[in-house]
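A.B. asks: This is a predicted model, with the sequence first.
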Amino acid sequence: MRRLTTFFLSVSTALIAVPASANDLDWLAGHWCGQSGKTFSEETWMAPRGGLLVGMHRDTRDGRATGFEFMRIAAQDGRWVFLAQPGGKAATAFPAERVEKDRAVFANPAHDFPKRVIYSRPDVDTLHARIDDGRDDGQAMEWTWRRDCVAPPSS
């Protein structure tokens, strides 16, 4: 039984450890934005360089900032890790579970919420982001942004 447990732990770790390659996340780079109700959101990601992407997010409503987040995706120990700092708080790490062409899934099952952060690009001018409780049918928040949009005057 002990050998079987060790085997499954080894396989699980191998499946979770997604190796970082230089051009894996090029598709995320850019200025992305959109409106949901009265809230205008924008997210900007620098292109990967030196094993690091740097990002920031800002929400505005009625001409006032309502939220911000500093983010980075760093190659750590040979794999991608998403580090989120909502409101500038201490960083929470979400190691890459999957990195595919135009899609990346980062997960931290020990975190309260979110447990998973997912970015996908359905086409070259659209970025979709989702945070959730680790389940496809569970609690989630989602955003869809367009590339290089312009904020409306009241944002």
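C.D. replies: Cool, got the structure.
A.B. asks: going forward, measure contacts and count neighbours with C-alpha atoms only.
C.D. replies: Noted.
A.B. asks: so how many other residues sit close to Asp77?
C.D. replies: Asp77 has 10 neighbours, counted by other CA atoms under 10 Å.
A.B. asks: Ala29 now?
C.D. replies: Neighbour number of Ala29 under other CA under 10 Å is 17.
A.B. asks: how about the helices in the chain?
C.D. replies: Assigned by DSSP state H, the helices in the chain fall at 2-16.
A.B. asks: Buried by neighbour count: which residues of the strand with the most length in it qualify?
C.D. replies: Ranked by residue count and defined by DSSP state E, the top strand of the chain is strand 64-76. Neighbour counts over strand 64-76 (16 or more other CA atoms under 10 Å) mark Phe68, Glu69, Phe70, Met71, Arg72, Ile73, Ala74, Ala75 as buried.
A.B. asks: before we go on, here's another structure to hold up against the first:
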Amino acid sequence: MVLLVSLWLGDLSSLEGCWQWRNGTLTGTECWVAMNDYSMMGFSYTTKDGQRREHEFLMIERQEGPPIYVAMPSNQERTEFRLTSQDHDTFVFENPDHDFPKRIVYRFLSNDELEVRVEGDPGSRVLTFSMNRISCIRSCH
């Protein structure tokens, strides 16, 4: 457990910046900024044909114990996911009591490529987003 707490921001700092995936006319953008040694703030949104459809406020924070990934989707309650495992390029956050998702996995493929997997119960749907780093100037506002 000490390893999870002590290494988390150093390794996760690669997340800082803006990321984007595309699927036809649907585009998802996620932006992150480190606030201090213990927290990162994020914002994500989805557009279709250039019109914003959904948004989500995000945060990764550590107070005591393992880091917490916080998601606050459009018009929904705050949901927390605990960091349950990590290595140099993969971070797994889980909340087994949540309906969907139960698990969020961030995996760095390179400095500019990121795969995000959103998973439900074993054997149920899995959403995979292949994201590329983009310029933040006009991306997350």
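C.D. replies: Ah, there it is. Bear in mind that the values here come from a model prediction, so they are computed numbers and not experimental data.
A.B. asks: coming back round to it: does anything pack onto the longest strand of the first structure? Which helices or strands?
C.D. replies: Packing contacts for strand 64-76 of the first structure, counted by 3 or more CA pairs under 8 Å, 6 or more residues apart in numbering; DSSP states H and E, involve strand 52-61, strand 79-86.
A.B. asks: report the angle between the axes of the shortest one and helix 2-16?
C.D. replies: In this structure, strand 79-86 of the first structure runs at an angle of 70 degrees to helix 2-16, with axes from the mean of the first three to the mean of the last three CA atoms, to 10 degrees as the basis.
A.B. asks: mean shift of strand 79-86 of the first structure relative to the second structure?
C.D. replies: By mean CA distance after the TM-score superposition for the first structure, the fitted strand 79-86 of the first structure averages 0.7 Å away from its aligned residues in the second structure.
A.B. asks: so stretch 105-125 of the first structure matches what in the second structure?
C.D. replies: Mapped onto the second structure using TM-score structural alignment, stretch 105-125 of the first structure spans residues 92-112.
A.B. asks: residue boundaries of the strands in the second structure?
C.D. replies: According to DSSP E, the strands that the second structure contains are 17-23, 26-36, 39-48, 51-61, 68-73, 79-86, 90-94, 103-110, 113-119, 126-134.
A.B. asks: Same list (those strands) but as CSV, adding distance to Val2 of the second structure.
C.D. replies: Below are those laid out as CSV (distance: least, CA to CA, whole Å):
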stretch, distance to Val2 of the second structure
strand 17-23, 27
strand 26-36, 19
strand 39-48, 17
strand 51-61, 16
strand 68-73, 15
strand 79-86, 12
strand 90-94, 15
strand 103-110, 20
strand 113-119, 25
strand 126-134, 30
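A.B. asks: Fine by me, we can end here.
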